[in-house]
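S.K.: Attaching a predicted model along with its sequence, questions to come.
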Amino acid sequence: MIGKTKEDIISNFGKNYVESDNILYYTINRTWFTKGMTLSIKFDQYDRVKSVSTMKNNYTLIWHSVFDR
């Protein structure tokens, strides 16, 4: 994924993301009752993937991602 463009990532993962500070956040396996994972994809100044990381969601993160839009 490193070096891919933002458009490449969106075309592969879809438009169901949250964007903040040139980072796209995709939540994977999220339901109202399970935790799931968030994939964060950070881009450089040329909109190419700089780094990729994952984190486990807790209920607080799910609450904020759903209700703070």
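M.R.: That came through, no problem.

S.K.: CA only for contacts and neighbour counts going forward, please
M.R.: Noted.

S.K.: what secondary structure does Thr60 sit in?
M.R.: helix (DSSP: H, G, I helix; E, B strand; the rest coil).

S.K.: tally of neighbours for it?
M.R.: Residue neighbour count, defined by other C-alpha atoms under 10 Å, stands at 9 for Thr60.

S.K.: okay, pairing it with this:
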Amino acid sequence: MLNTTCLETINLNQILNEVIQNFQELTDVSIKQQINAEVQLKMDKYLASVLFNNLLSNAVKHNKEDQPIA
């Protein structure tokens, strides 16, 4: 069924690492991740990826040149 949200427990660090890695391969922007603990969330894995992709995309677009994103 389309348009169905699939709630599951996801590892936030894993999702962020994947999204950050994709952005660093496509841009010259330095991205620093500062999550010290394992964070588990109950949410749709695809939507979490879309959310963090959008947030990082906005950060890259509005970032000052030669400044890392943290």
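M.R.: Looks like it came in fine. This is a predicted model, so every value here is computed, not measured.

S.K.: Please state their TM-score.
M.R.: Here the superposed chains carry a TM-score of 0.30, computed using TM-score structural alignment, normalised by the length of structure 1; 43 aligned residues with a C-alpha RMSD of 4.3 Å.

S.K.: Look up how far Leu51 of structure 2 lies from Gln21 of structure 2.
M.R.: Relative to Leu51 of structure 2, Gln21 of structure 2 is positioned 15 Å away (C-alpha to C-alpha, to the nearest Å).

S.K.: Oh, that last question was meant for Leu12 of structure 2, not what I typed.
M.R.: 12 Å.

S.K.: neighbour-wise, which of these two wins?
M.R.: Leu12 (19 against 13).

S.K.: Asp44 is in contact with that one, correct?
M.R.: No - using C-alpha atoms under 8 Å, Leu12 of structure 2 is not in contact with Asp44, being 11.4 Å away.

S.K.: so what's the closest residue to Leu24 of structure 1 other than its chain neighbours up against?
M.R.: Among residues not flanking Leu24 of structure 1 along the chain, Ile41 sits closest, at 5.2 Å (C-alpha to C-alpha, 6 or more residues apart in numbering). Neighbouring residues of Ile41 of structure 1 by C-alpha atoms under 8 Å, 6 or more residues apart in numbering: 23-25, 49-53.
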